[in-house]
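Trainee: mind folding the following:
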Amino acid sequence: MFFIDTVEVPGLGNRSYLAGGAGRAVAVDPPRDIDRVIEAAARRGVRITHVVETHVHNDYVTGGLELARLTGAAYLVPAGARVSFRRVPVADGDRVEIDAALVLRALATPGHTPHHTAYVLAEAGRPVAVFTGGSLLIGTVGRPDLVEPGLTERLARAQHASAHRLADELPDETAVLPTHGFGSFCSSAQAEGDATTIGKERIGNDAFVKDADTFVAELLSSLDAIPAYYAHMGPLNAHGPESVDLTPPAVADAEEIAERLAAGEWVVDLRSRIAFAYGHVAGSFNFEADGQLATYLAWLVPWGKPVTLLAESAEQLAYAQRELVRVGIDRPAVAATGSPADWIREGERLRSFPRATFTALASGDTDVERVVLDVRRTSERAHAHIAGSLHIPLHELRSRIGEIPHGTVWVHCAGGMRAGIAASLLDAAGREVVAVDDAFDSARAAGLPVMES
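Mentor: Next up, the predicted model:
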């Protein structure tokens, strides 16, 4: 009997897999923090003999090279990928025996990247699952625009063809196991559900229900902003990532925190947006540890700038470190745990700002000078927005704060998390701000003029 274990990476909207049988296993698209994969193998009592990559990833730093080094596994990477390390190049049709009954077959599925490869797991000659990486996702496909703008349309057409190849070659009952699509920005649309098969995708995936021209046109028109840190992930993975160090960082006292702020470094408060609004170190930024920390911090911070982490506990700090190494923020410069009172020098005061709902925004004094700021992505605002609101996507906010008119800024997003980040950026810049911590769906019910496209 075979097994397939899923290693969730919810902060990035990704999944990795460990699949095997009697004593041997293969790891597919492993995350940077490989200890979880090793622990999964230990629980199963199997040896990892192969590590495979479906493609050179653009949204996270792989743990594949390190996992192969530590376990002695063969490291399989698509032959077309240009990398700087030794690996086993994989071509279309190549087969690898996992155990006496399990075979992994490579299937070229270009589209997400030119070299993308899916892997079909067969037991006794019968396909049971296909690891589709960023090719065929649940209800959608991976983005074709992350490699080179000039290749985007060609890769979009390749995505359509690759999806059809998978469906043509595999039985309907074959489980489809993608890496992306659970909130990942590598997905061209938000996936629905968490399990699927080739048969289900035949009737519900746009790649099957639409002809190639329609599919490509709609896919290209739906592409959204690309997180800035993606530009660094591909090169890091192609070069070969270094080992990670998850030991606690050096401890900073209040004096050092102040000095780092004065030097223009990023001091990141990991507490909840509620706690941050109530009281925080002036100049610090709020990225909640249990939000999409890795995605948004890596997207907004200038690449390579030192980051200081402020956490409520050692556990919260360790969690954040693990999240951040996955996107190449390998070591905090320093860190501190405790409460804001521990992080400021004697005589200094904490900053704070109010939180509110859309009902409060609607009932507020209209004679007061205020600005309603929408920090959602362009694609979100295209569906509906508050009439008269200013739109600056969160990832553009720091460079465009000067465009915001005078007045108190009421900042909102779709649910509150990004508004909290934006409010902290505005507060650090000296603006009067109110964080609208509410679901955008409540705006119309609150009596605000919501315009739909």
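Trainee: please count neighbours and contacts with C-alpha atoms only from this point.
Mentor: Fine.
Trainee: please report the distance of the nearest residue to Asp441 once chain neighbours are set aside from Tyr278.
Mentor: Spatial nearest neighbour of Asp441, chain neighbours left out: Ala414 (7.9 Å); criterion: C-alpha to C-alpha, 6 or more residues apart in numbering. Look at Ala414 and Tyr278: by C-alpha to C-alpha, to the nearest Å, they are 21 Å apart.
Trainee: surely the residue nearest to Asp441 and Ala439 touch.
Mentor: Yes. Counting by C-alpha atoms under 8 Å, Ala414 does reach Ala439; the two are 5.5 Å apart.
Trainee: show me which of those two is the more surrounded one.
Mentor: Neighbours were counted for Ala414 and for Ala439 using other C-alpha atoms under 10 Å; Ala414 has more, 20 against 14.
Trainee: how close does that one sit to His385?
Mentor: Distance from Ala414 to His385, by C-alpha to C-alpha: 10 Å.
Trainee: try Val51
Mentor: In terms of C-alpha to C-alpha, Val51 sits 46 Å off from His385.
Trainee: let's compare: structure for the following, please.
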Amino acid sequence: MFFVDTMETAGLGNRSYLAGGRHSALVVDPPRDIDRVIAAATRRGVRIALVVETHLHNDYVTGGLELARVTGAAYLVPAAAPVSFDRVPVADGDTAPVDEGLTLRAMATPGHTPHHTSYVLEEDSRPVAAFTGGSLLIGSVGRPDLVEPRLTPVLARAQHASAHRLAAELDDAVPVLPTHGFGSFCSSAQADGHTTTIGAERARNDALVKDVDTFVAELLAGLDDVPAYYAHMGPANAAGPDPVDLTPPARADAEQIARRLAAGEWVVDLRSRVAFAEGHVAGSFNFEGEGQLATYLAWLIPWGRPVTLLANTAADVAHAQRELARVGIGRPVAVATGDPRTWVRTTDELRSFRRSDFAGLAAARERGEQPVILDVRRDSERRAAGAVVGSVHIPVHELPKRLHDVPGGEVWVHCAGGMRAAIAASLLDAADREVVAVDDGFAAAEAAGLTIAAPAAGAPDSKTGTAPAAA
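Mentor: Predicted coordinates:
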């Protein structure tokens, strides 16, 4: 009898898998922090015999090489993946024993990358699970545009063909177990549900229900911005990542925090956006420890810039350090915890700003105020849900380099739910701008009486940050 355990990496929107039988198991697309993979295998009482990669990942640093070294497992990597370390090269149709009666079979499924490979777990020669990585996802497929722009149309067509190959060769009841699709920007769309099968995807996945030309046209039209840190993940994984360092960083006092800020380093406050708005170190940035900390911090920070973390507790720091290590942000140079008043030399170095909601913004307009309304959602979100008429649009990941594009005056900043607005508000506050963070869901904007329109009907040009006159 076989088992499959799912290991979530919620902050990055990915899944890894431990699967096997009574004595030994395999691991698919392991995260960098391999201690939790080893713990999962220990709970099962199995030996990790195989570590397999579906592709060179663009959205996180793999723990595969180190996991294989520590456990003595064979490390299976697609043969065409350009890596510089020893591994077992895998080609289409190759098989490897897992446990008594269990075999793993490689199936070439290019599209997300040229070398992408899915793996089919077979019990007594019968397929019982398909680990599809960034190929066939739950209701969608992996993005084809993360390797090389000139390859994108070719890889999009390959995604369509790979999805059809999986559907043709596997029975409807076979579970589809993807790595991406749960929040990762490696996915062309997010998962529609938590589990799926070949049969369920056959009935609803665009790659399987639409002809190739329609599928490719719609897939390419819907591609969103790529996080900047993705440019560093592929090379790191190809070179062979170093073991992760999760040892506690050095403590920082108020004087050291001030020095690091003066040197242009990043001081990141992990506390809730409510606590940050109420009082924070001037010049620090707010990236909440819960949620998509790694994605957005790695996206915005100049790569390689030293980071100091501020948090309520040491446990909060440890959680954040683990999250950041997964995307190649090294050990923080310093940390401070506890009362924010101990993080500054004088209370004058503590700042605060207002928080409100869309009803508050509407009330300000009714009073005749004319604040700058800054929308920091992505282009695709603004197109899909509309925008507050007259708002300036600068996606949050562009804001650090475009602060000069924000018009003068008080700035009310919003996103779709509040988290990114808090990040943007902290960036503006650090630049000495008067800011109000709108902590509200965008659906409340129209209910509050604000006029919502499609971007073409009066929204600003996101490339210039200027708003054309409303019709």
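Trainee: quick one: TM-score?
Mentor: Remark: TM-score between the superposed chains equals 0.99 [TM-score structural alignment, normalised by the length of the first structure]; 453 aligned residues with a C-alpha RMSD of 0.8 Å.
Trainee: alignment lookup: the residue nearest to Asp441 of the first structure to the second structure.
Mentor: In the second structure, the residue matched to Ala414 of the first structure (TM-score structural alignment) is Ala416.
Trainee: so its match touches Ala444, yeah?
Mentor: No. Contact criterion C-alpha under 8 Å: Ala416 of the second structure and Ala444 do not qualify, at 9.8 Å.
Trainee: mind listing what's buried along stretch 91-109 of the second structure?
Mentor: Residues of stretch 91-109 of the second structure classed as buried by neighbour count (16 or more other C-alpha atoms under 10 Å): 91, 95-99, 102-109.
Trainee: JSON lines for these, including distance to Leu137 of the second structure?
Mentor: Output for those, formatted as JSON lines (distance: C-alpha to C-alpha, whole Å):
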{"residue": "Ala91", "distance to Leu137 of the second structure": "22"}
{"residue": "Thr95", "distance to Leu137 of the second structure": "23"}
{"residue": "Ala96", "distance to Leu137 of the second structure": "24"}
{"residue": "Pro97", "distance to Leu137 of the second structure": "26"}
{"residue": "Val98", "distance to Leu137 of the second structure": "24"}
{"residue": "Asp99", "distance to Leu137 of the second structure": "27"}
{"residue": "Leu102", "distance to Leu137 of the second structure": "24"}
{"residue": "Thr103", "distance to Leu137 of the second structure": "23"}
{"residue": "Leu104", "distance to Leu137 of the second structure": "20"}
{"residue": "Arg105", "distance to Leu137 of the second structure": "19"}
{"residue": "Ala106", "distance to Leu137 of the second structure": "17"}
{"residue": "Met107", "distance to Leu137 of the second structure": "15"}
{"residue": "Ala108", "distance to Leu137 of the second structure": "15"}
{"residue": "Thr109", "distance to Leu137 of the second structure": "12"}
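Trainee: returning to what we had before: am I right that the match of Ala414 of the first structure is in a helix?
Mentor: No. The assignment for Ala416 of the second structure is coil, going by DSSP: H, G, I helix; E, B strand; the rest coil, so no helix is present there.
Trainee: which one of Val51 and His385 of the first structure is surrounded by more residues?
Mentor: The neighbour comparison of Val51 of the first structure against His385 (other C-alpha under 10 Å) goes to Val51, with 27 against 22.
Trainee: isn't there a strand covering that one?
Mentor: Yes. Applying three-state DSSP, one finds Val51 of the first structure inside a strand.
Trainee: so who does the closest residue to Arg271 of the first structure other than its chain neighbours touch?
Mentor: Once flanking residues are discounted, Arg271 of the first structure sits nearest to Glu288: 5.5 Å by C-alpha to C-alpha, 6+ apart. Going by C-alpha atoms under 8 Å, 6 or more residues apart in numbering, Glu288 of the first structure touches 269-273, 417.
Trainee: helices of the stretch 1-150 of the second structure, residue ranges please.
Mentor: 35-44, 64-71 (DSSP state H, counting those that start in this stretch).
Trainee: distance from the last one to the first structure after superposition?
Mentor: Once fitted to the first structure, helix 64-71 of the second structure is off its aligned match by 0.1 Å on average (mean C-alpha distance after the TM-score superposition for the first structure).
Trainee: the first one too?
Mentor: After superposition onto the first structure, helix 35-44 of the second structure lies on average 0.3 Å away from the residues it aligns with, using mean C-alpha distance after the TM-score superposition for the first structure.
Trainee: what does that helix rub up against?
Mentor: 7, 18, 25, 30, 47-48.
Trainee: could you do the last one as well?
Mentor: By C-alpha under 8 Å, 6+ apart, the surrounding residues in contact with helix 64-71 of the second structure are 29-32, 34, 48-53, 73-75, 240-243.
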